[in-house]
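Trainee: Provided below are the primary sequence and the corresponding predicted coordinates.
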Amino acid sequence: MPDLTGFQRDVLFVIAATEPVKGTKIKAEVEDYYGVEVNHGRLYPNLDELADSGLIEKGERDKRTNEYSLTGRREALLAQRQEWEAERFGEVTA
């Protein structure tokens, strides 16, 4: 996960929660989390980069709509990331 941007990591978590998922759903979920509009010029190049690197699979739902899902490799890395965060969060005191 260290080679990913925070945005790409967040996109992966959205895909993991609802896969397979359309790009418009990913966009809406990330916008809801960030509280700002995410334009197509930011989202889709990142999705293409994640697909080109083998972290997600890009499939065709119909002629106009793509859908995205995680590869097995990415599922394992997301689980490792969650464990790492949980360990760090457990060390934080209020």
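Mentor: Thanks, I have the structure now. Residues are numbered from 1 along each chain as shown.
Trainee: when you work out contacts or count neighbours from here on, use the C-alpha atoms and nothing else.
Mentor: Noted.
Trainee: let me know the helix or strand that the spatially most central residue of the chain is in.
Mentor: With the centre of the chain defined as its mean C-alpha position, the nearest residue by Cα atoms, centre = their mean is residue 12, 1.7 Å away. Element membership for residue 12, per DSSP states H and E: helix 6-18.
Trainee: that helix packs against which elements?
Mentor: Contacts defined by 3 or more Cα pairs under 8 Å, 6 or more residues apart in numbering; DSSP states H and E place helix 6-18 against helix 23-34, helix 40-52, strand 66-70.
Trainee: what are the buried residues along the first one?
Mentor: When you say that, I think you mean helix 23-34. Residues of helix 23-34 classed as buried: 23, 26-27, 29-30 (neighbour count, 16 or more other Cα atoms under 10 Å).
Trainee: okay, now the one to match up with it:
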Amino acid sequence: MYDLTAFQRDLLYTIAGQDEPHGLAIKDELENYYESEIHHGRLYPNLDTIVDKGLVEKGEVDQRTNYYTLTARGRREIEARREWENQYVGNLLSE
């Protein structure tokens, strides 16, 4: 996960938190979080990158709509990242 951008990491977390979301559902979630518009030219190339890295699988709902789901590797990467984060900020959450 060290080689992902922050945006790609956010995509991964957003996909993890939904049941087979399609691109526009992911876009909506991130727009709410970032409080700004996410352009298709930013969203889809970054989704393709995390698919190419084997972190996410892309499936087809119909000819116009794809869905995304984490792979086993994607889940492991998120777990490893959370463990690493907890080393540094885990204590903040319990205060």
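Mentor: That came in fine, so what should we check first? Since we're looking at a predicted model, the values are computed, not measured.
Trainee: turn the buried residues of helix 23-34 of structure 1 into CSV, including distance to residue 53 of structure 1.
Mentor: Putting the buried residues of helix 23-34 of structure 1 into CSV (distance: Cα to Cα, whole Å) gives the following:
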residue, distance to residue 53 of structure 1
23, 18
26, 19
27, 20
29, 23
30, 21
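Trainee: max-length helix in structure 2?
Mentor: helix 72-94 (DSSP state H).
Trainee: quick check, residue 64 of structure 1 in a strand?
Mentor: No: counting by DSSP: H, G, I helix; E, B strand; the rest coil, residue 64 of structure 1 is not part of a strand but coil.
Trainee: for it, the count of nearby residues, please.
Mentor: 6 (other Cα atoms under 10 Å).
Trainee: so it versus residue 22 of structure 1, what's the distance?
Mentor: 11 Å (Cα to Cα, to the nearest Å).
Trainee: for residue 82 of structure 1, same thing?
Mentor: 24 Å.
Trainee: ok so, going back, check the mean deviation of the helix holding residue 12 of structure 1 from structure 2.
Mentor: In the superposition against structure 2, helix 6-18 of structure 1 averages 0.3 Å from its aligned positions (mean Cα distance after the TM-score superposition for structure 1).
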